[in-house]
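Q: Sequence first, then the predicted structure, then my questions.
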Amino acid sequence: MFVCLCKAVSDKAIKQNIASGACTMRDLKTNLGVGSQCGKCVSQASAILHNELVKQARDIDELAKPAA
């Protein structure tokens, strides 16, 4: 699904960029151009960013747990 129509950026591209190290909206804007035109995509891109960072933190927590 396209999140940023102006720059033709999909949710998949945003998630891949986050997995590659992007951790702020500034990173997404620099790397993909998200939010650099009309700005209508910023809230949805921000939500995806937040959700992916929460998932990453959860994964790290799971790895840090001692084996039972």
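A: On my side now, so go ahead.
Q: use CA for all of it now, contacts and neighbours both
A: Will do.
Q: So residue 18 lies in a strand, does it not?
A: No: looking at residue 18 with DSSP: H, G, I helix; E, B strand; the rest coil, it is helix, so not inside a strand.
Q: ok, structure two:
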Amino acid sequence: MIVCVCNNISDREIRQAVDLGISSMPELHRELGVGTCCGKCVSYAREVLNEHLDGKAQVTELHFKKSTTSA
């Protein structure tokens, strides 16, 4: 879905940017141009950014229990 109509930026591109290390709106603004024209996209872009950051945090917090049995 297109988030920023002015710069043709999709939610997928925002998630990819997060996967590549972007973690704030100023970075998203600078790297992708989100919110640089009319600004109507900023609130939804922030929502997509934060949801994907939260999702990444959950994945990186997984812990695996080592097996204590011998084979």
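A: Cool, the structure landed. Being a predicted model, the structure only gives us computed values, none of them experimental.
Q: For structure 1, which segments count as strands?
A: Assigned by DSSP state E, structure 1 shows strands spanning 2-4, 9-10.
Q: of all the ones you listed, which lies closest to residue 38 of structure 1?
A: Comparing those by their distance to residue 38 of structure 1 (Cα to Cα), the top pick is strand 2-4, with 9.2 Å.
Q: how close does the closest one sit to structure 2?
A: Relative to the matching residues in structure 2, strand 2-4 of structure 1 has an average distance of 0.2 Å after the fit, by mean Cα distance after the TM-score superposition for structure 1.
Q: Would you agree residue 29 of structure 1 is in contact with residue 36?
A: Yes: under the criterion of Cα atoms under 8 Å, residue 29 of structure 1 makes contact with residue 36 at 6.4 Å.
Q: For the longest helix anywhere in structure 2, give me every contacting residue.
A: Across structure 2, the longest stretch assigned as helix under DSSP state H is helix 42-60. Residues outside helix 42-60 of structure 2 that contact it (Cα atoms under 8 Å, 6 or more residues apart in numbering): 3, 4, 11, 14, 15, 18, 23, 24, 25, 34, 35.
Q: Which members of these are classed as buried?
A: Buried by 16 or more other Cα atoms under 10 Å: 3, 4, 11, 14, 15, 18, 25, 34, 35, out of the contacts of helix 42-60 of structure 2.
Q: Tabulate the strands of structure 1 in a markdown table, adding columns for distance to residue 57 of structure 1.
A: Formatted as a markdown table, the strands of structure 1 follow (distance: least, Cα to Cα, whole Å):
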| stretch | distance to residue 57 of structure 1 |
| --- | --- |
| strand 2-4 | 23 |
| strand 9-10 | 23 |
